[in-house]
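[1] Build the 3D model from these lines:
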Amino acid sequence: MSTLNRTADTATPPVRLVHLGLGAFHRAHQVWYTQQAEADPATPQWGYASFTGRSRGAADLLKSQDGLFTLVTRSGAGDDFEVISSLVDPAYADDTAHMVELLARPEVAVVTLTVTEAGYHLAEDGTLLHDADVTADLAALKDAVADPTGFTGTLRTAAGKIVLGLAARRAAGAGGLAVMSCDNVADNGPLTRGSVCGFARELDADLADWIEQEVTFPSTSIDRITPATDDSLIADVKAATGVDDSSPVVTEPFASWVIEGEFPAGRPDWEKAGVEFVDEIEEFERRKLWLLNGSHSLMAYYAQLRGHATVAEAIGDAEVRARVEALWDEAANHLQAPELKVPEYRASLTERFENPRIRHNLVQIATDGGTKQRMRAVPIMKAELAEGRDGAAAAFSIAAWIAYLLREGATQEIKDTRAEELARARSAADPVRSLIAALDEELAGTESAVALIRSQVESIQR
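    Sure, this is the predicted structure:
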């Protein structure tokens, strides 16, 4: 058996992209798209330096393989195996000095992020949230932005790291670049701008002005189902290719990336790989969040309560499928632009969900429901209420989440970045109303909406 390592013949691109949040999705999406976009695969021009979250494990595995990994594209027809080489530098989250050095290079053109919504540390009004991580980073950076290359500490937040790197870039006269979120959150461009600029504004007004003038924050809508890697995937790669790969990634054939925004220092020719550049991304974001992510959340809670473990099992249950279709019907009422091609998108989702060889675990999707449902089900219900309808299908999704948290024996730790808040709501005198309020105060104050959700919770619990 051979191992994955670069040789003298391996085409290795220069690092021109930096990513925060090294994980399976990043590798199956942004890294894969970048490799597909190369004009000449023999002389690639765009390589990624990708930094882990808080764990060093992913970087350790990939460093042992020089950043190479196998992407397994899995469909009902079989598996395709592709070695991805655009990830050049798997790096540790705590190596802030390395990130600063990279961002100061003029050839580095784009920073991408997959850090989850909580990683932006913003309050609901869009202002910087002064939690423990932000407070610690602001204190650590108080003097460091004046001499960014001399910083030797560690930082906890993505915004803090980016601001320090941008301070070094400004000092080096390297010009602007693009900072682009690839997280499943609405308005992720403005969200990223608010986090980075809000952080910079508290440290150095001149630096904040420079960032606002020179740095862009494109918005994106991203889509590709990427289950977690397990030992069976490693064994499958070894059996099929004869290669020992300690860190392969499995994904579905479908992939989508829609981008709105400018790139002042250039970018890969991602459109060559199928990326769609648009003038207005908001409707595409809603289509993805409400149809794909919204149905994922509904299935994550309701289908688990019905004894299912995966998306494929869930969509094969006629009752679950009917609930998904009803949610899609409500969402479609507010996705009317012809270019969204909603009927075709729905058909593609059904086909993807039915893929028997992608084991997309519902328990994985169910994490962080307190954040996800307020972006997925709540906006659909409120849009329906605004047009005089009851939003029953979206209400059912909210009810399924509540019933999941209140299920018998559900006294274990809540897997959510808002776990403490949700635990208090679950223990309140009226847990249904309190959990609705954790998603949306206005909805919790609408008696007809609360009554509808309450009745559906009771129906699910029978």
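
[2] can we go C-alpha only for contacts and neighbour counts from here?
    Fine.

[3] so Met299 touches Ala314, yeah?
    Yes. With contact defined as CA atoms under 8 Å, Met299 counts as touching Ala314 (6.4 Å).

[4] Give the full set of residues in contact with the closest residue to Leu128 other than its chain neighbours.
    Computed as CA to CA, 6 or more residues apart in numbering, the closest residue to Leu128 that is not its neighbour in sequence is Leu122, at 4.6 Å. By CA atoms under 8 Å, 6 or more residues apart in numbering, the contact list for Leu122 reads 128-129, 191, 194-195.

[5] Scan these and report the most crowded one.
    Among the contacts of Leu122, the one with the most neighbours (other CA atoms under 10 Å) is Ser195, at 24 neighbours.

[6] Which residues lie in contact with that residue in this structure?
    So Ser195 contacts 120-122, 127-128, 159 (CA under 8 Å, 6+ apart).

[7] Return the closest of those with respect to Arg374.
    The closest of the contacts of Ser195 to Arg374 turns out to be Leu122 (CA to CA; 15.0 Å).

[8] Where is the longest helix in this protein?
    As assigned by DSSP state H, the longest helix anywhere in the chain is helix 369-386.

[9] Show me which residues of it are buried.
    369-385 (16 or more other CA atoms under 10 Å).

[10] re the thing from before, quick check: neighbours shared by Met299 and Ala314?
    Val320.

[11] between those two, which one's more packed in?
    Higher neighbour count among Met299 and Ala314: Met299, with 30 against 26, using other CA under 10 Å.

[12] Secondary structure element holding that one?
    helix 294-305 (DSSP states H and E).

[13] tilt between that helix and helix 369-386?
    Interaxial angle, helix 294-305 versus helix 369-386 (axes from the mean of the first three to the mean of the last three CA atoms, to 10 degrees): 120 degrees.

[14] Give me the next element, helix or strand, following helix 294-305.
    In N-to-C order, the element after helix 294-305 by DSSP H and E is helix 311-315.

[15] Mind listing residues that contact that following helix?
    By CA under 8 Å, 6+ apart, helix 311-315 touches 296, 299-300, 303, 308, 320-321, 350, 353-356, 358-362.

[16] Alongside the first, I'd like the structure of this one:
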Amino acid sequence: MTTRIDRASAGLPPAAPVRAVHLGLGGFHRSHQAWYTAASPEWGIAAYTFRNTELPRALEQQEGAYTLLVPGAPEATEAIGSISRAHPGADRASWSRDLACPDVAVLTLTVTEAAYAAPERDADSATGRLLAGLRERFRTSGAPIALVPCDNVPDNGAVLRSVLRAATRDDLRFSGWLEEQVSIASTVVDRITPAPTPRDVREVLDTTGLRDEAPVVAEPFSEWLISGDFPAGRPPWELRGARFVDDVGVYQQRKLWFLNGAHTLLAYAGLARGHRTVREAVGDDVLVEMVQAWWQTASRHIPIDAAELAEYRRRLIERFAAPGLRHELAQIAEGGSQKIPARWLPVLRAERAAGRLPEPLVRGLAAWVAHLRVGEVRDPRAAELVGSARAADPVRRTLSALGPDAGADDELVSAVGAELATLAKAGN
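    Below you'll find the predicted structure:
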């Protein structure tokens, strides 16, 4: 009979007082921000999901403890205890209490690109929930707090600030408090965190001797760059390598274009060639050549030293090919309409302004359209996009969904259409 992991069995101290709140509880938060926070036993996290009820239930049964597994590196496997409480999204009473508590100094968020919906129109969106919690804080303690978005949205801190400003412009007292007492950081976050498999659960049991219903699988590499102020204090994240910088902008571009952009390219082109994981895809010379061509193209438009970029690219290939890390291409392919505008379009527009038609993006866009026509599409705009991809003039209609300029670019539409026809012949 096996023992379920809890704080005592994992050798963890009792849960720390809640001084941080997180919205978007999932694998990435637990492999990243919770892992960084675990360096300090004095900072506990109250973590909230959106609709998932199974994960918070499992974590509560385990007293917030879980295992971070690094495949192929048992020495890096560790029990994490920084989550003091886990809550389902429906627990709005606890959410309001936690956000109102003056002891809470930091709120981190891991949400998708689609989650920055206007909160005044969607109270259930991430920003809608955030705004409700901040109103409760304003109404009660009025204590300062730092918001730390940890997502792939370019200029995420500025975007979040603009959303909150727009939603509160008619409430002068509340909006004034937001400006004076609520600091919003900008960040770059990076750690490949695939969904765990039953095999990973067994490996945790074999490695630790404990049964964990909520393990997290991640690569050894992790990066967190932060720019911003913390008026009420923060955990000592730098103990695990977080870096505080004056401006994260160029690092955001590097990560979005080189890592996330390559992942998206591999997802659609790799699925079209019959691959299932990132590791399989980078074992395909055709796809590696396409990714390298994409990186060479993106390198023209980012102000980073060439030697530094070359080293970053080398490490990315190593990370993509790491054994034991099963990162599903289908998982990466989800939400393409939200991801592609940030990951590909800035470079595409710069290239078109220079009179060039970047081949790797032509192939990537064609593979995306092909995925919409024949794949299992998981996207907030799935019905619209699938309809466009299967209608007459599919390329123009689908590219227009990314941006009017893309759909109006006759040369681009023609090139993507020709590549789409090539893919269709190869699939027959």
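
[17] sorry, back to before: what's the mean distance for the helix holding Met299 of structure 1 versus structure 2?
    Aligned to structure 2 and superposed, helix 294-305 of structure 1 gives a mean residue distance of 0.7 Å (mean CA distance after the TM-score superposition for structure 1).

[18] if we can go back for a sec, want to throw the contacts of Leu122 of structure 1 into CSV with secondary structure and distance to Ala419 of structure 1?
    Formatted as CSV, the contacts of Leu122 of structure 1 follow (DSSP: H, G, I helix; E, B strand; the rest coil; distance: CA to CA, whole Å):
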residue, secondary structure, distance to Ala419 of structure 1
Leu128, strand, 20
Leu129, coil, 17
Leu191, helix, 22
Gly194, helix, 25
Ser195, helix, 22
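
[19] quick one: which two of those are the most distant?
    Leu129 and Leu191 (12.5 Å).

[20] Aligned to Met373 of structure 2, what sits in structure 1?
    Slight slip there: residue 373 of structure 2 is Arg, not Met. Aligned counterpart of Arg373 of structure 2 in structure 1: Leu406 (TM-score structural alignment).

[21] Pull the number of nearby residues for that match.
    Count around Leu406 of structure 1 with other CA under 10 Å applied: 17.

[22] Span of stretch 116-128 of structure 1 from start to end?
    Length of stretch 116-128 of structure 1, first residue to last, CA to CA, to the nearest Å: 16 Å.

[23] pretty sure Val237 of structure 1 is touching Val243, no?
    Yes. Using CA under 8 Å, Val237 of structure 1 is in contact with Val243, at 6.8 Å.

[24] out of those two, which sits in the busier spot?
    For Val237 of structure 1 versus Val243, the count of surrounding residues by other CA under 10 Å is larger for Val237: 22 against 17.

[25] Now that one: which helix or strand?
    helix 231-241.

[26] swap in Ala174 of structure 1?
    Ala174 of structure 1 belongs to no helix or strand, assigned by DSSP H and E.

[27] next one: the one 10 residues further on
    Asn184 of structure 1 belongs to no helix or strand when assigned by DSSP H and E.

[28] re earlier: and of the contacts of Leu122 of structure 1, the nearest to Phe284 of structure 1?
    Out of these, the member with the shortest distance to Phe284 of structure 1 (by CA to CA) is Leu191, at 16.6 Å.

[29] any idea how far that closest one lies from Thr371 of structure 1?
    15 Å.

[30] now swap in Gly173 of structure 1 and tell me
    Taking CA to CA, one finds Gly173 of structure 1 at 39 Å from Thr371 of structure 1.

[31] and if you look at Gln364 of structure 1?
    14 Å.

[32] and for stretch 74-91 of structure 1, what are the contacting residues?
    11-15, 22, 27, 31-32, 34-35, 46-52, 59, 62-63, 66-73, 237, 241, 250-253, 355-358.

[33] What subset of those residues is buried?
    Here, 16+ other CA under 10 Å leaves 12-15, 22, 27, 31-32, 34-35, 46-52, 59, 62-63, 66-73, 237, 250-252, 355-358 buried among these.

[34] how much space between the aligned residue in structure 2 for Val311 of structure 1 and Ala214 of structure 2?
    If you follow Val311 of structure 1 across to structure 2 using TM-score structural alignment, you land on Val278. When distance is defined by CA to CA, Val278 of structure 2 is 23 Å away from Ala214 of structure 2.

[35] same check, this time on Glu54 of structure 2
    According to CA to CA, Glu54 of structure 2 and Ala214 of structure 2 sit 9 Å apart.

[36] which residues does the most centrally placed residue in structure 1 contact?
    What sits nearest the mean C-alpha location of structure 1, by CA atoms, centre = their mean, is Asp183, with 3.1 Å. Going by CA under 8 Å, 6+ apart, Asp183 of structure 1 touches 113-117, 222.

[37] do that again at 10 Å, thanks
    Neighbour list for Asp183 of structure 1: 26, 112-117, 119, 189, 219-223 [criterion: CA atoms under 10 Å, 6 or more residues apart in numbering].

[38] closest to Thr446 of structure 1 among those?
    Closest to Thr446 of structure 1, out of all of the contacts of Asp183 of structure 1 and judged by CA to CA, is Glu117, at 26.5 Å.

[39] If you tally nearby residues, what's the number for that closest one?
    Neighbours of Glu117 of structure 1 using other CA under 10 Å come to 20.
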